[in-house]
Every structure is written in C-alpha cells, then in structure tokens.
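Asks: Here is a sequence with its predicted model. Questions after.
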Amino acid sequence: MAGLVFGLQLSTVLAFSAAAIALILTPGPDTMYVLARGIDGRESGVKSAFGIATGVLLHTMLAALGVAALLQAVPEAALAIQYAGALYLFYLGVVALRDDEFDPAVETERANSFRRGVLVNALNPKVALFFLAFLPGFAGGGPSAGSRMAVLGAIYAVLTAIYLSGVALGADKLGDALVETRLSSVLNYVGAGTMLLLSVVLLLE
C-alpha cells in the first residue's frame, strides 16, 4: 500500500523520527559516557556509541515482549535494576578517574567500550519504561503491533548510533587538540565526575 514503510504510515515514521531526534539530542548518561570515551580515542568512542544503540534494541525487544510492563507492575524489580545501573555507572566513573580502562597494554579496550556502552543503556529501567510509554503510541494496537514497535525501535537505534558517533568523533578531535595540555585531563575528570554524580542521583531517587 502506498505511503507505508514496513507496515507503518510514512507520516507516522516521520513524526516518530522527529520526536526521537528531539529526545536523542537531550543530554543524558549515554551522551556523557560516549563523550568521555570519545576524548580517549575515536574507535573507543564509536564502539561505545554502537553499544548504546544496541542497548536501545534490547529495550525495544523488551517493550515488544511486554517485559517492560513487568518492571512497571513490580516496583521492586525496577528498583533492583536501577541500583545495579547506578553501581555500574559508579564503577565506570572510578575506572575513568584511574584512567586504566584505556591503557594501550589492554588488548580488549575496544570490545570493553562496546560492551560497557550496551550495559550503560541496558541497566537503566527508566529507558525500558520510557519505551513502553513511547513506542505503543506510534505503533498502535493489533496483532502486528510488536513488529511495528520493533521497526520503530530500530529507527531509534540507528538515529542514536548516528548522533552518538558524531559526538564520539567530535570528542576525539577535541581530545587530539588537547592531548598536550592539562585540559585533556580536566575533561577526563569532568566526565568521570559526571558518571559518579549520575550514579549517586540514581541511588537516591
């Protein structure tokens, strides 16, 4: 049928994409993590960006399967995941302060960046609950709602990967320009401090 994109009206896809871009551009833990990793190196930053995007796909799958609804119905489960995410962010902040995650002798540096990017996004129940509220409004109802949610989630993930990759590349250029200055270390501390602060905020909420 004309005007359909993977079972969705073109107008719906465009409206969803506009809303998604506005949300993606809002700074949060994902952006700060990629920014910090991008300063340390282009590949690490981009890997982190794709890790975050993969986390988005995970949340999409959970929303489509209805698992996110369980988190909403059982506050204890959501709270446990929130605490786990907060502790993980705290760990990342400590690692960044020690500046040993990106030791050239560590052969798994890039793989760690991707995996940690996935976990930063995945260990955030608020994202799961957000997708539960955000996707159905655009996907609509009916037996094929799950597949339409999957398509919309994939669009969101692609947009996320594009934007955060740009953040990583920009941070890498900034890092190159500052590599001989003390400001590079200051920015690393700022990124680490931000992750530590976010972890405390999550624990206190």
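Replies: It's in. Residues are numbered from 1 along each chain as shown.

Asks: rest of the way, CA atoms for contacts and neighbours
Replies: Fine.

Asks: just the strands in the protein please.
Replies: 4-5, 8-9 (DSSP state E).

Asks: will you turn those into TSV that also has distance to residue 110 and mean neighbour count?
Replies: Listed next are the strands of the chain as TSV, based on distance: least, C-alpha to C-alpha, whole Å; neighbours: other C-alpha atoms under 10 Å:
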stretch	distance to residue 110	mean neighbour count
strand 4-5	35	13
strand 8-9	36	16
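
Asks: For residue 67, grab the count of nearby residues.
Replies: 17 (other C-alpha atoms under 10 Å).

Asks: swap that for residue 73, please
Replies: 11.

Asks: And it, how close does it get to residue 4?
Replies: Distance, residue 73 to residue 4, by C-alpha to C-alpha, to the nearest Å: 34 Å.

Asks: what number of residues lie near the closest residue to residue 174 other than its chain neighbours?
Replies: Excluding the flanking residues, the one nearest residue 174 by C-alpha to C-alpha, 6 or more residues apart in numbering is residue 39, at 6.7 Å. Using other C-alpha under 10 Å, residue 39 is surrounded by 28 other residues.

Asks: so what's residue 39 up against?
Replies: With contact set as C-alpha atoms under 8 Å, 6 or more residues apart in numbering, residue 39 has these partners: 45, 168, 171-176, 184, 188.

Asks: before we go on, here's another structure to hold up against the first:
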Amino acid sequence: MLALDTLLAFLAISAAVTVAPGPDNLMVLGQSLARGRVAGFGIAVGCALGCFTHTLWATLGVSALLLASPNAFFALKLAGAAYLFWLGVQALRSGGIAAAERSEALALPWRRYVARGFIANAVNPKVALFFLAFLPQFARPEAGPASTQMLVLGAVFATQTVVVFGAIAFAAGGIGRLLARRPRLGPWLDRVTGMIFIGLAANLLLGGRRG
C-alpha cells in the first residue's frame, strides 16, 4: 500500500502537470467553447481513459519498447498527428453551417467525444514516454510490487484528470454558451477549434522524433 504522503505528493504534481497548457486541455477547451460542456467533458473522460491506457503500457513495458524503436515511435506520432489534423479539418469545415445543422452537430452522442479524447491521447507517444518516466519515481520497494503501485498511481492520475479537465469544460462551456447567443460568432468558434487541432497535429509531428 502506498503511503499517504507519497500519494499526496503524486496528486499535487499530477494536478500541476494536468493544469499546465498542453494538447489534452487545449482539446477540452476548444471543444467546450465550440460544442458545449457535454462535449468538453466527454473529451476529458476520453483523455483520462487514454492516460490509464498509457499506465498499462508503462506497466507492461510496451512504452519502453516504443522508446527503443525510433521507427515505431515516429509511426505512432504520424498516426496521432494525422488524427488531430483530421479533427481540425472537420471543425473548419463545420464553420458557417446553418442553425439547424449546428443543433444536430451539438447533439452528437457523448460517447463520440469520449472516443475522440481517448484516441487523441492514446496515440500520442509523448504521453506514453511521460508515464514511463513519471510513474516509477513514486513506486517504493517497501510498498509492494511496482506494477501494482503504478496501476494505482495511474488510476489516481486519471481520476484527477477528469476533475481538472471537467472544471475546464464547465467554465469554457459556459463562455461558449454566452458566445453562442451571437450566431455570427459560431463559425469562428469552430475555426478556432479547428486551428487548435491542426496546431496540435503540427506540434506533435514536428516536435522532433523523440518530442
């Protein structure tokens, strides 16, 4: 069992990392502004699930294999960048749609946003390598098997991710709702969201083979 002081230190650092500007919270922010709180919270949950997936990879050693293979690392970066670019193009194309079509777009099933957040996070090799380096630092020999400790820490990280990103979604969604009362701003919200996704794609792809 992990000591309370270890868990609290891990939680504090994890929250600081989660709040710091990055691809995931920018996705939550952009989708919340353009599509509302439900969409933003869906992205948040998807990102949290992706984080726990990276915990499993780090625990099983898959992330270490990824680090040892430059070609696999770059291939995963390429897939992640392509997915983010596709989301950006979709957002840009939705700018300027009619009010009825916009209402239909806003009514997309919540699970669609969860899937978007999960895929965007899960195919980001930089996140995989972060977890590979971050989690073992808090594992203590006297606390039991390192793999079990890492799974617990990963669950804690995923949980606080939902809380922090959920707060961002709630705040940004409220702002988006106010802006949506001005129909002319709707297309611009979509364009901002699209540019965020495309910018994230470029950052992931061009940020160096090892990020």
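Replies: Looks like it came in fine. Just so we're clear, the structure is a prediction, and the values are computed from it rather than from any experiment.

Asks: Output the strands of the first structure in a markdown table, with distance to residue 17 of the first structure appended to each entry.
Replies: Formatted as a markdown table, those follow (distance: least, C-alpha to C-alpha, whole Å):
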| stretch | distance to residue 17 of the first structure |
| --- | --- |
| strand 4-5 | 13 |
| strand 8-9 | 12 |
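
Asks: among these, which is nearest residue 180 of the first structure?
Replies: Residue 180 of the first structure lies closest to strand 4-5 among the strands of the first structure, at 49.4 Å (C-alpha to C-alpha).

Asks: on contacts alone, who are the packing partners of that closest one?
Replies: Applying 3 or more C-alpha pairs under 8 Å, 6 or more residues apart in numbering; DSSP states H and E, we find strand 4-5 of the first structure packed against no helix or strand.

Asks: What are the contacting residues of it?
Replies: Strand 4-5 of the first structure is contacted by residues 10, 13 when judged by C-alpha under 8 Å, 6+ apart.

Asks: any idea how far residue 157 of the second structure is from the residue lying farthest from the centre of the second structure?
Replies: The centre of the second structure is farthest from one residue, residue 142, which by C-alpha atoms, centre = their mean lies 32.7 Å away. Here the criterion is C-alpha to C-alpha. By it, residue 142 of the second structure lies 21 Å from residue 157 of the second structure.

Asks: likewise residue 206 of the second structure?
Replies: Residue 206 of the second structure is 27 Å from residue 157 of the second structure, by C-alpha to C-alpha.

Asks: What does residue 47 of the second structure correspond to in the first structure?
Replies: Aligned by TM-score structural alignment, residue 47 of the second structure pairs with residue 52 of the first structure.

Asks: ok, that match - contacts?
Replies: Counting by C-alpha under 8 Å, 6+ apart, residue 52 of the first structure makes contact with 30, 114, 117-121, 160-161.

Asks: Residue 189 of the first structure: neighbouring residues, count only.
Replies: If we define neighbours as other C-alpha under 10 Å, then residue 189 of the first structure has 19 of them.

Asks: Counterpart of it over in the second structure?
Replies: Under TM-score structural alignment, residue 189 of the first structure pairs with residue 191 in the second structure.

Asks: my guess is that match meets residue 87, correct?
Replies: No. With contact defined as C-alpha atoms under 8 Å, residue 191 of the second structure does not reach residue 87; the gap is 11.4 Å.

Asks: what's the neighbour count on residue 171 of the first structure?
Replies: The burial count for residue 171 of the first structure: 22, using other C-alpha under 10 Å.

Asks: and the top helix by length along the second structure, how far from the first structure on average?
Replies: Ranked by number of residues, the top helix in the second structure under DSSP state H is helix 146-180. Mean deviation of helix 146-180 of the second structure relative to the first structure after superposition (mean C-alpha distance after the TM-score superposition for the first structure): 0.6 Å.

Asks: which one among the contacts of residue 39 of the first structure gets closest to residue 20 of the first structure?
Replies: Closest to residue 20 of the first structure, out of all of the contacts of residue 39 of the first structure and judged by C-alpha to C-alpha, is residue 168, at 19.3 Å.

Asks: wait, isn't that closest one in contact with residue 49?
Replies: Yes. With contact defined as C-alpha under 8 Å, residue 168 of the first structure counts as touching residue 49 (7.3 Å).
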